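Chemist: The following block contains a protein sequence and its predicted model.
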Amino acid sequence: MSISDDDRPIRKVAHEIGSDLSLLSVDELASRIALLQEEIARLEAEKIRKGASRSAAEKLFR
């Protein structure tokens, strides 16, 4: 028996860009800020990794 997409638990979105922040507590805001800072660091690291790959490829084909 396989699990269909309908049977999987729905993942709660931790933060949606542009969402209403007025009902969040200070602790919830701090938690979301930390989450977004971690995501920014992850994105920056991937950008650097891809930039290095691209740079190496450009040097190879010059």
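Modeler: Right, received. Where do you want to start?
Chemist: For the rest of this, base every contact and every neighbour count on C-alpha atoms.
Modeler: Will do.
Chemist: Please, where are all the helices along this structure?
Modeler: 26-60 (DSSP state H).
Chemist: Point me to the residue sitting closest to the centre of it.
Modeler: Nearest to the geometric centre of the chain sits Glu39, at 4.4 Å (CA atoms, centre = their mean).
Chemist: try this one next to it:
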Amino acid sequence: MIEEESPHSRRNSFTPAVLDMWGVAELQRYIAALQAEIARAEAAITAREKHRNAADSFFRRP
């Protein structure tokens, strides 16, 4: 039986690249890609916080 990977099991799936043989241009592209991924993760956090705050405001009693 094949077990499917749950979305939660990927939380710690980041494996740093081996940078020893990379040139400067390759390293710069790698950094740009990582920065883009960080920005994407930060946007996801912001969206979740907005959603949570809206829910908290809606359900808060006066």
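Modeler: Good, I have the coordinates. Given the structure is predicted, the values throughout are model-derived calculations rather than measurements.
Chemist: After superposition, what's the TM-score, could you say?
Modeler: The TM-score (TM-score structural alignment, normalised by the length of the first structure) is 0.68; 47 aligned residues with a CA RMSD of 1.3 Å.
Chemist: The residue nearest to the centre of the first structure and Leu24 of the first structure: what is the separation?
Modeler: Glu39 of the first structure is 20 Å from Leu24 of the first structure, where distance means CA to CA, to the nearest Å.
Chemist: Name the nearest residue to Leu27 of the second structure, sequence neighbours excluded.
Modeler: Leu19 (7.6 Å; CA to CA, 6 or more residues apart in numbering).
Chemist: The residue of the second structure sitting at the aligned position of Arg49 of the first structure: how many residues sit nearby?
Modeler: The alignment partner of Arg49 of the first structure in the second structure, by TM-score structural alignment, is Ala47. For Ala47 of the second structure, the neighbour count with other CA atoms under 10 Å is 12.
Chemist: Arg54 of the first structure too?
Modeler: With other CA under 10 Å as criterion, Arg54 of the first structure counts 12.
Chemist: Could you check how far it is from Ala34 of the first structure?
Modeler: 30 Å.
Chemist: aligned partner of the residue nearest to Leu27 of the second structure in the first structure?
Modeler: In the first structure, Leu19 of the second structure lines up with Leu21, judged by TM-score structural alignment.
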